[in-house]
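1. no sequence on hand, only this structure:
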């Protein structure tokens, strides 16, 4: 696969290359250049080590398609147990190499206000510093775990809790909580809540909304699973809503939709997230983190690819 297929796709059909690894050749070459030294093994008298480019190709194909190791071993000529070690190693190397570059969450009022201005411009909802929500990533039941990883939807999972901006980039993420945990519980135990409550998160000082005079705080937009807090805005949940309350819920839903879209783009690019991952939760956590880092890199390098509008055309 590595010596023949990728070379042929790169030379004759770059669109197929991009579909095969979910990134263009230039991005793959950058990964080999920057991540390769982290995963290169020394040569020994016993046998030749796997080429770093092959390890990265195996990993990208695995997370892009969700294909099992047993099915991939015939194409790449690498045993399934060696693939499992390589995927974990490459994902961890991608996280170590790119995390600080790809996951850039503003910590100053100016940076938060810039995100708020983008929410106002694109989604017509002011004073919003991000959309927050959780996603269940299915995995096999860990041994002797009981119902800890069994979620309310009826399958075993870990939870990805994420804060997203208007460009569908992940600003902050908490990965690895057991599936039985609720979104509110995960948030209450996160560093994000601590920073929001002690003021170190960098929210701008409250100021008036457009065409108003009362000071209003800056917030994250969330759904009904969360509690209403000073820096967290959720929709009205009572029946018999007034027209003003319905309009508010509609506007808030538009702003909060970006986190759902980000999850959809992430899962459609790396379709292993659409399957039940046959890994231990610790490995699932590493793979999901690597997918988020690669997603942000792709959004930074190629911001117009895989938008929600494009997804509906496929």
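-> Perfect, I can see it now. The model shown is predicted, which means the values in this text are computed figures rather than measured ones.

2. for the rest of this, base every contact and every neighbour count on C-alpha atoms.
-> Noted.

3. right, and the helix or strand after the longest helix along the chain?
-> Across the chain, the longest stretch assigned as helix under DSSP state H is helix 243-269. Later in the chain than helix 243-269, the nearest helix or strand by DSSP states H and E is helix 281-301.

4. which residues touch the helix or strand following that next one?
-> Where DSSP H and E defines the elements, the next helix or strand beyond helix 281-301 is helix 308-313. Under the criterion CA atoms under 8 Å, 6 or more residues apart in numbering, residues 261, 265 lie in contact with helix 308-313.

5. the strands in this structure, which residues?
-> Secondary structure of the chain (DSSP state E): strands located at 128-138, 157-164, 170-178, 207-208, 215-216, 219-221, 232-233.

6. so what secondary structure elements neighbour the fifth one?
-> Strand 215-216 sits against strand 207-208, with contacts defined as 3 or more CA pairs under 8 Å, 6 or more residues apart in numbering; DSSP states H and E.

7. correct me, but residue 129 touches residue 112?
-> Yes. Using CA atoms under 8 Å, residue 129 is in contact with residue 112, at 5.7 Å.

8. neighbour count: these two, which is higher?
-> Comparing residue 129 with residue 112 by neighbour count (other CA atoms under 10 Å), the higher total belongs to residue 129, at 28 against 21.

9. count the neighbours of the closest residue to the more buried one other than its chain neighbours for me.
-> Spatial nearest neighbour of residue 129, chain neighbours left out: residue 116 (5.1 Å); criterion: CA to CA, 6 or more residues apart in numbering. Other residues near residue 116 come to 23 when the count uses other CA under 10 Å.

10. which ones are touching residue 116?
-> For residue 116, the contacting residues are 126, 127, 128, 129, 130, by CA under 8 Å, 6+ apart.

11. next up, a structure to set beside the first:
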């Protein structure tokens, strides 16, 4: 009995010791670390930002946008990210918060690396980047990534025809795998066919490489077609809530055709979504259609290429939880649209991206049962290109 009591007392005392050790370890040695107190004298922002403003080309290189675009974003979100002064402490102001977040998205540097260079705590860096991205999304998504109206879709279709030669097209659609840290207890749900963990960005792009619709967060193991059919965009189209215009005649003909999106072989054939003809038993007319579709789909491929080239976070594994990764990717897509609206497309970047786009990716979709109406619509577009005697340069 005494031995049993002695064991219980020893167990209780060791538990108390462990709790005291943990409590001691959790105690902060500093309210603000001495290194962080040097933020205004040695921090990267305080002795570099003002100099960059004097050299616009260097500002562009550092922040991936012009000074006026940076100020436009700042003016729209500053009231949402500014902090009040408390306990006689000077908070980090809005411009530094935005600069830190843009630099994180542009470089993909770790929170720890940014914490040392900006002289800010690691937890503070993580908090600031999320807060700024959330404020940016809330404040500017309705202006630069809003759901398109009937008239806007018609304008997009006219631009597609003028630039790419494909009539009645309201966008090209594709998916992009974004590397992420494997969420706990997720098994193989996020493990994709390229053999890394990812979430999927599904995007629809207009003729000028801007995103007209995005959806982020699908499992990496899903196919593009499966992601589309499970997406909000698909549900909106099927229920008629997506304002796609009524059909109109193809240019210079009496062939009536609906407005459509363009996908690759991984997507299903629908009345509002065209995919290439199967490469088996492909005749000249079908090959002509496939070539025109592939050519016009470069808009979404280029859009993905531009954001990857500019925002280097997308080239690395995003070391946050899934919700943080989704927020950062959405913000990058929004910044992409803002920059194009304010500055246009950088032709040098576009030319670099176009040289890296893979040609004729053969991704077949199994069990693709298309309706007779969808097949007829695709055949009508094929006949249009044959009648027009399209010549490729």
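-> Received it, and whenever you're ready, just let me know what you need. It should be emphasised that the depicted structure is a prediction, and the values quoted were computed from it without experimental measurement.

12. quick one: TM-score?
-> Once superposed, the chains reach a TM-score of 0.94 (TM-score structural alignment, normalised by the length of structure 1), with 312 aligned residues with a CA RMSD of 1.8 Å.

13. if I look at the aligned partner of residue 81 of structure 2 in structure 1, how far off is residue 226 of structure 1?
-> Mapped onto structure 1 by TM-score structural alignment, residue 81 of structure 2 lines up with residue 39. Residue 39 of structure 1 sits 41 Å away from residue 226 of structure 1, going by CA to CA, to the nearest Å.

14. which stretches of the stretch 51-200 of structure 1 form helices?
-> 52-65, 69-76, 80-102, 109-123, 183-188, 191-198 (DSSP state H, counting those that start in this stretch).

15. related to what we said a few turns ago, identify the contacts common to residue 129 and residue 112 of structure 1.
-> residue 203.

16. alignment lookup: residue 213 of structure 2 to structure 1.
-> Correspondence of residue 213 of structure 2 to structure 1, assessed by TM-score structural alignment: residue 172.

17. what about its match, distance to residue 191 of structure 1?
-> 10 Å.

18. can you check residue 25 of structure 1 too?
-> In this view, residue 25 of structure 1 and residue 191 of structure 1 are 37 Å apart by CA to CA.

19. re the thing from before, so which of the contacts of residue 116 of structure 1 wins on neighbours?
-> The member of the contacts of residue 116 of structure 1 that has the most neighbours, counting by other CA under 10 Å, is residue 128 with 30 neighbours.

20. mind telling me what it corresponds to in structure 2?
-> So residue 128 of structure 1 corresponds to residue 169, using TM-score structural alignment.

21. who touches its match in this structure?
-> By CA under 8 Å, 6+ apart, the contact set of residue 169 of structure 2 is 156, 157, 160, 161, 259, 260, 261, 262.

22. residue in structure 1 matching the third one?
-> Which is residue 160 of structure 2. Under the alignment (TM-score structural alignment), residue 160 of structure 2 pairs with residue 119 of structure 1.

23. what's the local residue count around that match?
-> Number of residues near residue 119 of structure 1 (other CA under 10 Å) recorded here: 25.

24. repeat that for the one 4 residues further on.
-> When neighbours are counted by other CA under 10 Å, residue 123 of structure 1 registers 19.

25. ditto for residue 301 of structure 1
-> Applying other CA under 10 Å, we find 11 residues neighbouring residue 301 of structure 1.

26. that one matches what in structure 2?
-> Residue 301 of structure 1 maps onto residue 342 in structure 2, by TM-score structural alignment.

27. for residue 56 of structure 2, see how far away the spatially closest residue to its match that is not a sequence neighbour is.
-> Counting by CA to CA, 6+ apart, residue 342 of structure 2 lies nearest to residue 69, which is 6.5 Å off, once chain neighbours are set aside. Residue 69 of structure 2 is 12 Å from residue 56 of structure 2, where distance means CA to CA.

28. do residue 5 of structure 2 as well
-> Distance of residue 5 of structure 2 to residue 56 of structure 2, given as CA to CA: 76 Å.

29. with neighbour numbers in mind, choose between these two.
-> More neighbours surround residue 56 than the other of residue 5 of structure 2 and residue 56, with 15 against 10 (other CA under 10 Å).

30. list the residues that contact that one.
-> Neighbouring residues of residue 56 of structure 2 by CA under 8 Å, 6+ apart: 66, 67.

31. tell me the counterpart of it in structure 1.
-> By TM-score structural alignment, residue 56 of structure 2 lines up with residue 14.

32. next, the mean deviation of the longest helix of structure 1 compared to structure 2.
-> Compared with structure 2 after fitting, helix 243-269 of structure 1 has a mean deviation of 0.8 Å; criterion: mean CA distance after the TM-score superposition for structure 1.

33. mind giving me the packing neighbours of that helix?
-> When contacts are defined as 3+ CA pairs under 8 Å, 6+ apart, helix 243-269 of structure 1 sits against helix 109-123, strand 128-138, strand 157-164, strand 219-221, helix 281-301, helix 308-313.
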